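1. what follows is a protein structure lacking sequence information:
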């Protein structure tokens, strides 16, 4: 059986997901697309023998569409996810699930009312081989109880449109979800420290930033977000436990010994660093739909990320430690 997928949003990430559904994933194909730029939707559709429909709602309600991928502008996500739930269709939503915690809660309530999970959120780091190995070590008790986690998220550079809040909402959100997943622990407070600014940034931007989090169990996380580091795209994570330390490996590459030097390459973008994770994310999403049981990041994870990023953004502006207050997690989403 082939799952027929409709895609709402045919920008860069939408086209990338269409490519992997078409070229990488088995058991699924894209049959309909929509975008605010209808000409672009038509061009994308023509390349994969799909149909371009006038609106995202037309895609969601199309009788030939079994499941929906939402890669449209962030403020439209809640509208389309809620429409997919109402239509009784599985929906994969790129982060953010919604731009407000209130809209995330609406999605959670609608999904519970439907009676089973339909929503998966695009936190692709959970599908990265290095992070999965780290989780197996932590869950297996090989380093004892986690005490401290050190993280870094570095980009070579960002455009002038990037502002200080985006360091939290668009960049650190990946680590926020990953930390919750790795430690199986909720973040309960956030703080942002502003170091000396790099000269390699636009004047309006606070860069770098150091974000400090505490979990319910008392573990502490420090996260360096440095989006104009100049040298490449560099993701680091180290977890210190009571009896050992586990560190995320760097991407595999050759080491060159030449001219009295030992050197290797540094990746320049997230597209290369997490390409395999994106692919596996969709392979497993489609497989879970065939099985009738979603297992990836849930609407609850999307809600938790929204609340934590809101608190961290407040901490950025206030300079204070800000408490993170989540609703009680419904049994519907597990323990």
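-> Perfect, I can see it now. Please read all numbers here as calculations on a predicted model, not as lab measurements. Residues are numbered from 1 along each chain as shown.
2. every contact and neighbour count from this point should use C-alpha atoms.
-> OK.
3. list the buried residues in stretch 69-89.
-> Neighbour counts over stretch 69-89 (16 or more other Cα atoms under 10 Å) mark 69-72, 77-78, 80-85, 88-89 as buried.
4. so which of those residues comes closest to residue 231?
-> Looking at the buried residues of stretch 69-89 and their distance to residue 231, the nearest is residue 71, at 29.3 Å (Cα to Cα).
5. now do the contacts for the closest one.
-> The contact partners of residue 71, by Cα atoms under 8 Å, 6 or more residues apart in numbering, come to 7-11, 13-14, 77, 93-94.
6. so residue 240, which state does it fall into?
-> strand (DSSP: H, G, I helix; E, B strand; the rest coil).
7. one more structure, for comparison:
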């Protein structure tokens, strides 16, 4: 029997998840939708020809008896409330990042889930489901390049909108690296620093771009991440691990090599949804399968909390230019 999912938020990522549940994945169907803009919710239901009710509030959707699991893809500041409501209702919830906009909010979710006594939350960090990152993880686990010493990473977007701010380079962009690099190395961060190179002429006056974030892990691995959200040329994700006996790099997305007009070239993606489209499919299928099996295995509320703690330190480091300590408590046995 297919899992009945209610979706809160029918913006870009919400619509994409509704599409994949309805057309790509197995074992689930969308039975309810809510958006702060009801016309958008109704248009989405019509677009995908869903036999689905449109609810006038997220709370009403969560408490609809027809909804067995909840997918939260609304505005970030609303996530904490909806996830806590889903936990209170005893319903599994897949929440797009951020789990909450502050580490304190994430901890409230952790505490509510632990009080419930069973994992109900999966956070929408998709990169651990990407085939390239999984290959890197396997290589590290096999000791193919010895102990990791340094990581050189980049997160580049062709451009961003006028509402994109300097702190969002951490909370909306780097947040993915904060999660996936912690997963790759299987250890927490202990410090962060942010430095600002020469500003790009393509960056709006209120935005510092690019930025370089310097992280250190508990074992002393040093990480540098370039964040450049006005790079113009495409959406480009890079990760190179320097180990004691070798170097491993994240594979480039598959593309056709073209010889034409006296040049040799390969295309570069410009859409982040296309870069990780397979990972989005795998992560959401894992959530569906986990709910049906009675055991979630994807990124947890604790992972969401860990990313938020590190992000808070990075935002502070943006402001004061200093090396900021990251104080992460030990992970509870619950996770």
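-> On my side now, so go ahead. Note that the structure is a prediction, hence the values are computed from the model and not measured.
8. tally of neighbours for residue 63 of the first structure?
-> Using other Cα atoms under 10 Å, the number of residues around residue 63 of the first structure comes to 9.
9. where along the stretch 101-250 of the second structure do the helices fall?
-> With DSSP state H, counting those that start in this stretch as the definition, the stretch 101-250 of the second structure shows helices at residue ranges 103-116, 131-141, 168, 175-185.
10. the last one - contacts with which helices or strands?
-> Going back to what we said before, that points to helix 175-185 of the second structure. Contacts of helix 175-185 of the second structure with other secondary structure elements, assessed using 3 or more Cα pairs under 8 Å, 6 or more residues apart in numbering; DSSP states H and E, are made with helix 131-141, helix 301-320.
11. returning to that earlier point: and among the helices of the stretch 101-250 of the second structure, the most buried is which?
-> When the helices of the stretch 101-250 of the second structure are scored by mean count of other Cα atoms under 10 Å, the highest mean neighbour count falls to helix 175-185 (a mean of 20).
12. can you tell which of the helices and strands packed on helix 175-185 of the second structure is closest to residue 44 of the second structure?
-> When these are compared (using Cα to Cα), the closest one is helix 301-320, at 28.3 Å.
13. what span of the first structure lines up against the closest one?
-> Counting by TM-score structural alignment, helix 301-320 of the second structure lines up with residues 299-318 of the first structure.
14. what does the matching stretch contact?
-> With contacts defined as Cα under 8 Å, 6+ apart, stretch 299-318 of the first structure is touched by 95-101, 104-105, 107-108, 119-121, 165, 168-169, 173, 176-177, 187, 189-193, 211, 321-326, 329, 333.
15. and the most centrally placed residue in the second structure, what does it touch?
-> If you average the C-alpha coordinates of the second structure and look for the closest C-alpha using Cα atoms, centre = their mean, you land on residue 125, 3.2 Å from that point. With contacts taken as Cα under 8 Å, 6+ apart, residue 125 of the second structure has the following neighbours: 96-97, 176, 179-180, 299.
16. any idea how far residue 238 of the second structure is from it?
-> 17 Å (Cα to Cα, to the nearest Å).
17. which residue in the second structure lines up with residue 74 of the first structure?
-> Using TM-score structural alignment as the criterion, residue 74 of the first structure maps onto residue 76 of the second structure.
18. and for the residue nearest to that match when sequence neighbours are not counted, the neighbour number?
-> Take residue 76 of the second structure and drop its neighbours on the chain: the residue closest to it by Cα to Cα, 6 or more residues apart in numbering is residue 98, 6.1 Å away. Number of residues near residue 98 of the second structure (other Cα under 10 Å) recorded here: 27.
19. what sits against the equivalent of residue 98 of the second structure over in the first structure?
-> Under the alignment by TM-score structural alignment, residue 98 of the second structure pairs with residue 96 in the first structure. Contact partners of residue 96 of the first structure, counting by Cα under 8 Å, 6+ apart, are 74, 77, 121, 302, 306.
20. what is the nearest of those residues to residue 50 of the first structure?
-> Within these, the smallest distance to residue 50 of the first structure is 22.3 Å, found for residue 77 (Cα to Cα).
21. so who does the closest one touch?
-> The neighbours of residue 77 of the first structure, taking Cα under 8 Å, 6+ apart as the test, are 70-71, 93, 96-99.
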